[in-house]
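K.L.:
Predicted model, plus sequence, below.
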Amino acid sequence: MSRDATDNLHAHPKHHHDARGFVRAVEHASEERGLRLTPLRKEVLELIAAAHKPVKAYDLLDQLREKHGNAAPPTVYRALDFLLENGFIHKLESINAFVSCHHPAEAHQVPFLICDTCSSAQEVCDERVAELIEAQARALGFRPQAQTLEVHGTCKHCHKA
């Protein structure tokens, strides 16, 4: 990904980037890495990118069945596995749902703020959080391999309502 494209992804502190732009960024990252973004993987990615909140695998399956009729759970899960493994999406474990990654060209660990009222999820792009957790783990002799931090509460829009 070019420096300008990467800067554009970082330039949106609230991460309201467009779904098409995100998919193009993933296509570009896939080409650069020699990955095969099959039509189905791309379609699942597009569905996640277009969603305004985290989306569950079976909701994706229902959307695919509307178009293709014969989509099966293993097909969706294989596409999700590919997208997760390559850092194009994140899985929010506590709600078993998926969101697009706001920095698909970078490997990174990020915490999420999840609203329990509207189910929105905000990616917190501050490397200091992940670095602090890793430093604390290492100070305790623990070797972290992955980290997922999900903070539940109420977003500012729901809090005002």
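P.N.:
That came through fine.
K.L.:
For the rest of this, base every contact and every neighbour count on C-alpha atoms.
P.N.:
Noted.
K.L.:
buried stuff in stretch 50-70?
P.N.:
50, 53-57, 60-61, 64 (16 or more other Cα atoms under 10 Å).
K.L.:
Looking at these, point me to the pair that's furthest apart.
P.N.:
Farthest pair in the buried residues of stretch 50-70 (Cα to Cα) is K53 and L64. Separation: 17.6 Å.
K.L.:
Give me the distance between A105 and G69.
P.N.:
33 Å (Cα to Cα, to the nearest Å).
K.L.:
With R20 instead?
P.N.:
Distance from R20 to G69, by Cα to Cα: 24 Å.
K.L.:
coming back round to it: tabulate the buried residues of stretch 50-70 in a markdown table, adding columns for secondary structure.
P.N.:
Shown next, in a markdown table, are the buried residues of stretch 50-70 (DSSP: H, G, I helix; E, B strand; the rest coil):
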| residue | secondary structure |
| --- | --- |
| A50 | helix |
| K53 | coil |
| P54 | coil |
| V55 | strand |
| K56 | coil |
| A57 | helix |
| L60 | helix |
| L61 | helix |
| L64 | helix |
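K.L.:
of all these, which comes closest to D7?
P.N.:
Distances from D7 to the buried residues of stretch 50-70, taken by Cα to Cα, are shortest for A50, at 21.4 Å.
K.L.:
Check it against this one:
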Amino acid sequence: MSKAHHHAHDHEACAHGHPPTDALTFAEARCAERRLKLTPIRREVLEHLAGSPAPVGAYDLIERMERAKGRRPAPITVYRALEFLLEAGLAHRIESRNAYVACAHRHEHSDLVLFMICDACGCVSEAPAAKVQADLDLIAAAANFKPTTKVVEIFGRCAHCA
């Protein structure tokens, strides 16, 4: 079991910076506005991500979905749902954890997001990083480098664990 499950305080304040229902409301609105289909499996994956205070790996998602519904989804089904959520800007991949979090912030998929990951409880919060993105773009251009992925993860202590 991860450290997040052993921590006693309420994670809601640091969970992902928003309550789980915000992620679902945002997802419905974004899908409607962009004519994307939020299928039942995509919604279910998003609900599990939004309900977790810490990033969730794909196989942990499969286990949670099996416990919740009594059926085990195929890994490819979950990975396809995750891919859709990432491309639609409804979830993020935490690279260092090889895990995912829901997103309810109105930013574009291409926008750089800074992730703050608590070493003690594992919760993740996100913040826009336009200035960091501009600096990274300048640094990369000066080196004649074309990044394909830009991820900024900062590790430390959340407000509850500090």
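P.N.:
Right, received. Where do you want to start? Only a predicted model underlies this, so the values are computations on that prediction, with no experimental measurement involved.
K.L.:
The lengthiest helix in the second structure vs the first structure, average offset?
P.N.:
Ranked by residue count under DSSP state H, the longest helix found in the second structure is helix 20-34. Superposing on the first structure and averaging over aligned pairs (mean Cα distance after the TM-score superposition for the first structure), helix 20-34 of the second structure comes out at 1.3 Å.
K.L.:
Residues in contact with the very next helix or strand once past that helix: which ones?
P.N.:
The helix or strand immediately downstream of helix 20-34 of the second structure is helix 40-50, counting by DSSP states H and E. Residues from elsewhere that reach helix 40-50 of the second structure (Cα atoms under 8 Å, 6 or more residues apart in numbering): 16, 19-21, 23-24, 55-56, 61, 64-65, 78, 81-82, 84-85, 90-91, 100-103.
K.L.:
6 Å instead, please
P.N.:
20, 81, 101-102 (Cα atoms under 6 Å, 6 or more residues apart in numbering).
K.L.:
can you check stretch 77-97 of the second structure too?
P.N.:
42, 99-103, 109.
K.L.:
tell me which residues of it are tucked away?
P.N.:
For stretch 77-97 of the second structure, using 16+ other Cα under 10 Å, the buried residues are 78-79, 81-86, 88-94.
K.L.:
Could you tell me which of the residues you listed belong to strands?
P.N.:
91-94 (DSSP state E).
K.L.:
quick one: P53 of the second structure is in a helix?
P.N.:
No. Judged by three-state DSSP, P53 of the second structure forms no part of a helix; its state is coil.
K.L.:
distance of the closest residue to it other than its chain neighbours from I139 of the second structure?
P.N.:
Excluding its sequence neighbours, the residue lying closest to P53 of the second structure (Cα to Cα, 6 or more residues apart in numbering) is A15, at 4.2 Å. Distance, A15 of the second structure to I139 of the second structure, by Cα to Cα: 32 Å.
K.L.:
Between the two, which is the more surrounded one?
P.N.:
The residue with more neighbours, out of A15 of the second structure and I139, is A15; 25 against 12, by other Cα atoms under 10 Å.
K.L.:
On the three-state scheme, that one is what?
P.N.:
coil.
K.L.:
Report the secondary structure element holding the aligned residue in the first structure for I139 of the second structure.
P.N.:
Using TM-score structural alignment, the partner of I139 of the second structure in the first structure is Q136. Element membership for Q136 of the first structure, per DSSP H and E: helix 127-139.
K.L.:
what's the average distance of that helix to the second structure?
P.N.:
Looks like 1.2 Å for helix 127-139 of the first structure (mean Cα distance after the TM-score superposition for the first structure).
K.L.:
Now that helix: buried residues?
P.N.:
Buried-residue list, helix 127-139 of the first structure, by 16+ other Cα under 10 Å: 130, 134.
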